[in-house]
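A.B. asks: Just a sequence and a predicted model for now, questions to come.
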Amino acid sequence: MHIRSSIKRGFAILLAGATILGGCAKVETSRYDVLSSAYETDAATTAEKTTQEVTTKKTVTPTEIKLVMVGDILLHENVHASALADDGTYNYDHLFTAITDEVKASDLALVNEEVILGGKDLGLSGYPMFNGPFEVGDALVKAGFNVILQATNHTLDMGKTGVLNNINFWKENYPDISYLGINESKERYDNYIYTYKKGDITVAILNYTYGTNGIPIPSDMPYIVNVLDKEKCAADIKRAKELADFVIVCPHWGIEYDTSITPDEEEWATFFADNGVDLILGAHPHVVEPVRWVEGKDGHKLLCYYSVGNYVSGQDQNKTMLGAMAQVTIANDAEGNVSIKEYGVQPLITHKQRGYKKLAVYRIQDYSEELANLNYVSSTFTWAYCKELAKEVFGELYKD
């Protein structure tokens, strides 16, 4: 009885207290209730943020871009002769047989089209004022090249007519092929940045020449060719970095027939590294030059192929017969950072025999001393010479 009575009294007291509080329209909340409510609110907010982070965090798609580049398509008259058929037509497909499979297997296939393709109406010509037929372009496309580098010292050999003919050929016949380094308008010169996207990687490529062999740039078309100029290059690179994860510059630079790295090349390579370029693919000297890593400010490093030499020519120095294909694989990591995964070189040999009908290009491993004895260059030209030069220039990158 005592216990039951106590419970009744306690309940009555609590009920009275609740009635009084209710009459005052005031509800007191315990400290536990406040902490519990705050915890639940924080937990809900945290859960919401976590959900948002999981939802918004980008999933990186593992991606690789395989790139190749070959050097100068230098169309001397004997190169044209090798392409001339009995019916008077030209076909240059035979020049690319040795590399077509690898070129077609690549995502980006670059070639330095040393000579302007102004068409036969302007007359085909070799050194010193070159002009090539459109059939060369047909052969490049058939071989699998999709990026044509055209800023060279021979760009203006046929004047602005040659350049415009060349541009119109690409636009009318192969609109999916990208030509770099020459421009039909100021708008293109000021704004065009070539980009290639695959998976989660975007690559930008820029092309410039040191000059045009003293031929004045047309006053009414000052934008016709991209010339190496630090202000212009820096501006282009800045825009390229805004558009792409990886930036490549293809400069036409160096000293002809010099297999060493020149001070001018070093200066430009450092400039490009300072501005955040990731890869340099150089051309112009008609001979191969070393491949080196170059460090710029803030520790940024780029890979530089100083020169991949000639791809094909009618030149007659032993060292101009050896060229190379640059081979680079660009990849991303789990965080989306893009860099060079692998790189190498494939040495190439230009082979020409008397009459030039058998002019061809071989991979160095497919060549032989028997072929070297037939190569109409000099009595001192040998397969062994080519292998030694490749070792001297490329070091461990070339494995005999």
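C.D. replies: Alright, I've got the coordinates.

A.B. asks: For the rest of this, base every contact and every neighbour count on C-alpha atoms.
C.D. replies: OK.

A.B. asks: Helix or strand for the closest residue to Ile205 other than its chain neighbours, just tell me which one.
C.D. replies: Nearest residue to Ile205, sequence neighbours excluded (Cα to Cα, 6 or more residues apart in numbering): Ile248, at 4.7 Å. Taking DSSP states H and E as the criterion, the element that holds Ile248 is strand 246-252.

A.B. asks: Quick one: list the elements packing against the next helix-or-strand element following that strand.
C.D. replies: Next helix or strand after strand 246-252 toward the C-terminus (DSSP H and E): helix 263-274. Under the contact criterion of 3 or more Cα pairs under 8 Å, 6 or more residues apart in numbering; DSSP states H and E, helix 263-274 touches strand 291-295, strand 301-305.

A.B. asks: Distance from the chain centre to the helix or strand following helix 263-274, please.
C.D. replies: Note on helix 263-274: by DSSP H and E, the next helix or strand toward the C-terminus is strand 279-281. Average the C-alpha atoms of strand 279-281, do the same for its chain, and the two points are 7 Å apart (Cα atoms, centre = their mean, to the nearest Å).

A.B. asks: can you pull the buried residues of the longest helix belonging to the chain?
C.D. replies: Using DSSP state H, we find that the single longest helix of the chain is helix 31-56. By neighbour count on 16 or more other Cα atoms under 10 Å, the buried set for helix 31-56 is empty.

A.B. asks: Pull the number of nearby residues for Ala16.
C.D. replies: Other residues lying near Ala16 total 12 when counted by other Cα atoms under 10 Å.

A.B. asks: Next one for the comparison:
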Amino acid sequence: MRAIVTGIVLVGSLLTGCTAPRPAPGSAPAPTPDVPASPTAAPRTVTVVLAGDLLWHNTTWTSAQADARAAGRTGADDYDFGTMFGSMAPVISGADLAVCNEEVPVAPAGGPYLNYPTFAVPPQVAAGAAAAGYDLCTIGSNHSLDAGTAGIARTVSTFREAGITTTGAYATEEESRTPAIRTTASGVRIAVVEAAYGLNGFQLPSGQRWAVDLIDPAAMIVKARAARAAGADIVLAALHDGTEYVTAPTPGQLGEAKALADSGEFDLVYGHHAHTVQPWEKVDGTWVVYGLGNQIAQQSTSQPTTFEGITARFTFTETSSGRFEATDPTAIPTYVTPYAGGRPIRLVHVTAALDGSVPVPTGVDRMTLERARDRTMAAVRSRGAEGIRVG
């Protein structure tokens, strides 16, 4: 209401004072009063946190049920996935926008719940992600059709009921055409455009080709332009792509990232799917994060890098052109503890655990955390990028 009133006052001032009195002929012009210059407004900034795969294997359900029971909830379908985010929850909730990647669809409440290779997971995962502080989740992945298009619709509705915006897979055609935009508390509007490389051999129904966005840089650029037309100040591209367990990005990833960066429509490009951390670099002035690894998953312990991840944090700073630039790139190494009876899974902020500012979960030794930090940061810097902080 104040903006409306101010507008009316300004209009009135212009109408009543737009013609200044002229000096009498031959008189000196009236002195111009000294008016202090308006201070230059500080550029707007927002922090964005981006995370890799939330891949809910069956031991994560067991762990979440143990956490629910520890809190006094003993029903057969009681799960607490929020506690699992451990010492990373303050990082997630502290961002102006936090984006997760929900890799797998949810089942109806009560199940049946299905594990690898075709997933349908407890719907309480959405409440867990919301409790950790996530605002938006990409849900387009190679597992999007594991539970059919009904599973996509159920995942969309479950996450949105938890207060989390979704994109990348859609319940309706209209939704697939609507930009996914979240507005921060300071009024900055941020959009995410996401697409996946494939669907594990499943085929989209002929009348529902819109249900999952598959990677097509030209189509993603069109969506980015639509997001800006809808008022987005910042547009992020998310790619679910890469070769599993391989640190180096594929030629396809490199080409996709360059096409998106060169378009000028995206302020940052990032990815997930490979289940291991991949490098960061600047491509023609745009930050590209090829792969964040897993955030929470329980893959084979014979693949130790799948328990390690990076959570990316960027500050976006408004420039004189009105566009926002990704600044202060920060890589936060994480480690998710393997499930063991009596020891529920916890996501560990590795740097904070090593410096003693957060507790280390039982059963985790310092050498494991140091290895996670060193290996993930080596991957992040493997293409020679400079200026990346360890968070």
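C.D. replies: All right, it came through fine. The model shown is predicted, which means the values in this text are computed figures rather than measured ones.

A.B. asks: TM-score of the superposed pair?
C.D. replies: Laid over one another, the chains give 0.78 as their TM-score (TM-score structural alignment, normalised by the length of structure 2), with 340 aligned residues with a Cα RMSD of 3.2 Å.

A.B. asks: re earlier: what's the angle between the strand holding Ile248 of structure 1 and helix 263-274?
C.D. replies: Counting by axes from the mean of the first three to the mean of the last three Cα atoms, to 10 degrees, strand 246-252 of structure 1 lies at 160 degrees to helix 263-274.

A.B. asks: Residues in contact with strand 246-252 of structure 1: which ones?
C.D. replies: Contacts with strand 246-252 of structure 1, where a contact means Cα atoms under 8 Å, 6 or more residues apart in numbering, come from 149, 151-153, 201-210, 228, 237, 240-241, 276-284, 338-339.

A.B. asks: repeat for stretch 3-10 of structure 1
C.D. replies: Residues contacting stretch 3-10 of structure 1 (Cα under 8 Å, 6+ apart): none.

A.B. asks: Aligned counterpart of Lys238 of structure 1 in structure 2, please.
C.D. replies: Here Lys238 of structure 1 is matched to Arg225 in structure 2, going by TM-score structural alignment.

A.B. asks: Count the neighbours of the aligned residue in structure 2 for Val287 of structure 1 for me.
C.D. replies: In structure 2, the residue paired with Val287 of structure 1 according to TM-score structural alignment is Thr276. Thr276 of structure 2 is flanked by 30 other residues according to other Cα under 10 Å.

A.B. asks: Next: Val288 of structure 2.
C.D. replies: Using other Cα under 10 Å, Val288 of structure 2 is surrounded by 24 other residues.

A.B. asks: does it really touch Val269, like I thought?
C.D. replies: Yes - with contact defined as Cα atoms under 8 Å, Val288 of structure 2 reaches Val269; the gap is 4.7 Å.

A.B. asks: What separation is there between the residue nearest to Ile205 of structure 1 and Leu108 of structure 1?
C.D. replies: Ile248 of structure 1 sits at a distance of 12 Å from Leu108 of structure 1 (criterion: Cα to Cα, to the nearest Å).

A.B. asks: ok, the two, which is more surrounded?
C.D. replies: Ile248 (22 against 19).

A.B. asks: Alignment lookup: the more buried one to structure 2.
C.D. replies: Using TM-score structural alignment, Ile248 of structure 1 pairs with Leu236 in structure 2.

A.B. asks: about what we covered before: mutual contacts of Val288 and Val269 of structure 2, please.
C.D. replies: Common neighbours of Val288 of structure 2 and Val269 are listed as Ala257 (criterion: Cα under 8 Å, 6+ apart).

A.B. asks: got a list of what the alignment partner in structure 2 of Asn226 of structure 1 touches?
C.D. replies: Alignment note (TM-score structural alignment): Asn226 of structure 1 maps to Asp213 of structure 2. Asp213 of structure 2 sits next to 140, 168-169, 194-196 when contact means Cα under 8 Å, 6+ apart.
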